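**Student:** Show me how the following folds:
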Amino acid sequence: MFDNMFVCVCRSILVSARIYRFAGKGLKLLIILFFPLFCNAQKINGPIVLTAPQFLLPANEFYIAGIVDDRDDRGAVAWLLPAAQLTPATPKYRVDLVGGTLPAVKEYMGKSLPPDKTLRPVIIHIKKLMVDETLQPGGKVEGKLSIVLSFWLKKDDDDLRLIDYRGGANYTRGTGQQMDVGGLLSNSLRAGLLYFNSWIDKQAGGNIKLAKGVKLIFSDYAEQPEGDTIYYSAKRRLSWDDFQQRPLASKYEAEVFPSIAYGEHVEVVKGIINVHINLKPYLPKSACWVKDGGRTPYNLNHEQRHFDIVKLVMEHFKQHLLKERLTVDNYDGPINVDYLDSFREMNDLQKQYDDETNHGLNVSVQEEWNKKIDKELKP
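**Tutor:** You can find the predicted model right below:
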């Protein structure tokens, strides 16, 4: 690509556009400036006036909630050489926007994009905005514009950085002529707005930073083919063949060690964070054992109910999450808290079940638990 591309000529004043790269994005922007240039020999001796926008920006995803001046040097935006015969010793003079940089930019942005507060609030940080002229060999004056804008999503707590815009332009003029610096600055600000507006239009539906809500989607995990781990299914009841650990020295006839887990996958669809949660009540066969004399239907039912209890706990976990008011800024926190609560509930229920049934030896209480579990598991 050519280093410079001439796009506008006014007598001997040439404005060139350069290609700039956005940091971290690998994107290129070719700034092409089209506006009349004032080719006169008068020195700018008053504040620079930004030109009024010719049309409103059609923004559908954001409004400007604020502008912050974050420049290292918050003084004048332009360092210019006079429109006169120059020498290397000729000093530059500094000139600012009318009313000051921040008020002038706020006014310009407000005219370019009237606020629609039903959209996302965005804060624009001015990192750099400067025009600097230098005398070149041969008596020409080279001007360089640099602009860096940082766009942040306004949040209740900490604002969220979205993307930075970096742009600029070069121009060359004769010593007796002058550049329309106000038009140059106006077009550069508008180019930054146009870039961000295009970016957010494309990103709004799939960028998690721009999501507007959270949706939970639950499913029951199933592993095919089945390995050592059994994942709960109403159609898959325990059998004695599942008890594959060598019997332990215990006063009990059999024992199982079911537990709970979940898997999570996140995607953004049409601006909504879809949190897919796989429910995983599970039981390792290698952790189940039974003594030779304990293989009775009654004992198998008692152990099955231990597995049923973890399924109930997972259903409680699901119901608790559906009642949560999850936000785009913190949805994993409540999920993790509810999971830990469910883990404690599982341990408490398993202990209560064994204590009240005396590990299955109390037949009448065992039957009460059977009915209670079946009732709650009923679709």
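
**Student:** alpha carbons only for contacts and neighbour counts from here, please
**Tutor:** Fine.

**Student:** residues touching the most far-flung residue of the chain relative to its centre, list them.
**Tutor:** Distance from the C-alpha centroid of the chain peaks at Gly293, with 59.1 Å (C-alpha atoms, centre = their mean). Taking C-alpha atoms under 8 Å, 6 or more residues apart in numbering, we find Gly293 in contact with Glu253.

**Student:** Also this sequence, please, to line up against the first:
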Amino acid sequence: MRIIAFLVFLLLVSPALAQEYVLDLATTVSKMAERKYDFSDIIDARAEKAIGIVYSDRRDKLPVSFESSMTRDLLIFYRQFYTASPSSAHQIQVKVYNFDLKEIYQADSKLYRGNVQLSLGFFAEGNAKPVHLVDYNGSLEYRRSPGKLNNINEVVRNLFQKSWEFFDAWIQTQELNHRELAEEVILKVFDPIRPSSRDTVFYDPERPLTWEDFTDRPKPFSKNNATIFASFSIEGSGNMESGSIQQEVHVKAYMLPRQSWVKVKSGYALNHEQMHFDLVRVVADRMVRKLRQLNLEPYLFAAKLNDLYLDAYREMNKVQEAYDSQTRHGLDENMQAKWNLIIQEALTGNYLKLEAQAGIE
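**Tutor:** The predicted model follows:
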């Protein structure tokens, strides 16, 4: 008899526990607008996964859920309002930070008062991790009679629609000015002949080095007769224009007089140092050629530019080491003469002999 009583108790209470209020986001949109974005993913990032409680006509507490799942239903709901442009569409990820529905019964008015809160984050997807664009925070309050439970659906649909309208308005005003929404990168490379100063001598084929450009004190314990500090750099600046990133890159090949010195001055020694400077120019030229051939994506272009510069910098060090090693810092006159010819040819844009001699590609 105890077993039978226990089973009867389960039959009595199980239906009550299983009852819930299911949100239905399905709606009818008469005309879908074409947009340059598409919602690709909805992520449930809520700390509290329960949505909330509403009350039945008999004042039973009903946990709130979605027909399928919140992420799937919301993705379908958003996609009802637009069609993604086939030519170009930003892939948008949505993170749901909070979705909370609370309801209380007001005995004096015999009405239910409810509040729905929603917090979302919109992100642009690309080859790298999603980039944050904008957040939406909204809430709606409502009152309903006991027989109007389904009115909650309308309130929730209204709030989610407002979140879409907010994002839709934001992206239409920002897509031409927001860097993360750029459709392309237009790279402009500037490599002019620059005027030199006492502190910096910029490379100029019409201005060869003189010993007056070596102003540092000689290092008495160095085995070298002379040392030149020569290098190159790139500086960049960018802005958004008509949906494109206009990226400028300024190339500078230079030597620093105050970090360059000489012990015994001669025309032969000066030529050796000039070839060091010429090699900097050659490597910078090779980098500029690669820059102008780059196909840059908006999401990764800065890293790609940085990688190309670092590769060129490593190449410069390798070429300079090969030059000094093979000429024995200019002491081997025959090898020095060979390198002179190789460098002069490389300055014209023919790099085959230099690549073979220095072991670069």
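
**Student:** TM-score for this pair?
**Tutor:** Once superposed, the chains reach a TM-score of 0.73 (TM-score structural alignment, normalised by the length of structure 2), with 328 aligned residues with a C-alpha RMSD of 3.7 Å.

**Student:** quick one: secondary structure of the residue farthest from the centre of structure 1?
**Tutor:** Classification of Gly293 of structure 1 by DSSP: H, G, I helix; E, B strand; the rest coil places it in helix.

**Student:** and if you look at Phe196 of structure 1?
**Tutor:** Per three-state DSSP, Phe196 of structure 1 ends up helix.

**Student:** aligned partner of it in structure 2?
**Tutor:** Superposed on structure 2 with TM-score structural alignment, Phe196 of structure 1 falls opposite Phe167.

**Student:** how close does that match sit to Ala226 of structure 2?
**Tutor:** 64 Å (C-alpha to C-alpha, to the nearest Å).

**Student:** Select the longest strand from structure 2.
**Tutor:** strand 90-106 (DSSP state E).

**Student:** quick one: that strand to structure 1 mean distance?
**Tutor:** Taking mean C-alpha distance after the TM-score superposition for structure 1, the mean distance separating strand 90-106 of structure 2 from the aligned residues in structure 1 is 2.9 Å.

**Student:** Beyond that strand, next helix or strand please.
**Tutor:** strand 111-124 (DSSP states H and E).

**Student:** what's the angle from that following strand to strand 90-106?
**Tutor:** Here strand 111-124 of structure 2 runs at 170 degrees with respect to strand 90-106, directions being taken by axes from the mean of the first three to the mean of the last three C-alpha atoms, to 10 degrees.

**Student:** Enumerate the positions of stretch 192-203 of structure 1 that are buried.
**Tutor:** Residues of stretch 192-203 of structure 1 classed as buried by neighbour count (16 or more other C-alpha atoms under 10 Å): Gly192, Leu193, Phe196, Asn197, Ile200, Gln203.

**Student:** Kindly report the same for stretch 235-248 of structure 1.
**Tutor:** Applying 16+ other C-alpha under 10 Å to stretch 235-248 of structure 1 flags Leu238, Trp240, Asp242, Phe243, Pro247 as buried.

**Student:** Report all helices and strands that the host helix or strand of Val64 of structure 2 contacts.
**Tutor:** In the assignment (DSSP H and E), Val64 of structure 2 maps to strand 61-66. On a contact count with 3 or more C-alpha pairs under 8 Å, 6 or more residues apart in numbering; DSSP states H and E, strand 61-66 of structure 2 meets strand 21-23, strand 53-55.

**Student:** how big's the offset between the first one and structure 1?
**Tutor:** Put plainly, it is strand 21-23 of structure 2. With mean C-alpha distance after the TM-score superposition for structure 1, strand 21-23 of structure 2 averages 5.4 Å from its match.

**Student:** The helix or strand just after that strand vs structure 1, average distance?
**Tutor:** Later in the chain than strand 21-23 of structure 2, the nearest helix or strand by DSSP H and E is strand 33-35. Superposing on structure 1 and averaging over aligned pairs (mean C-alpha distance after the TM-score superposition for structure 1), strand 33-35 of structure 2 comes out at 3.3 Å.

**Student:** what angle sits between the next helix or strand after strand 33-35 of structure 2 and strand 111-124?
**Tutor:** Toward the C-terminus, strand 33-35 of structure 2 is succeeded by strand 37-44 as the next helix or strand (DSSP H and E). Counting by the same axes, to 10 degrees, strand 37-44 of structure 2 lies at 120 degrees to strand 111-124.

**Student:** Other residues contacting strand 37-44 of structure 2?
**Tutor:** Contacts of strand 37-44 of structure 2 (C-alpha under 8 Å, 6+ apart): 70-72, 74-75, 78-79, 83-85, 88-97.
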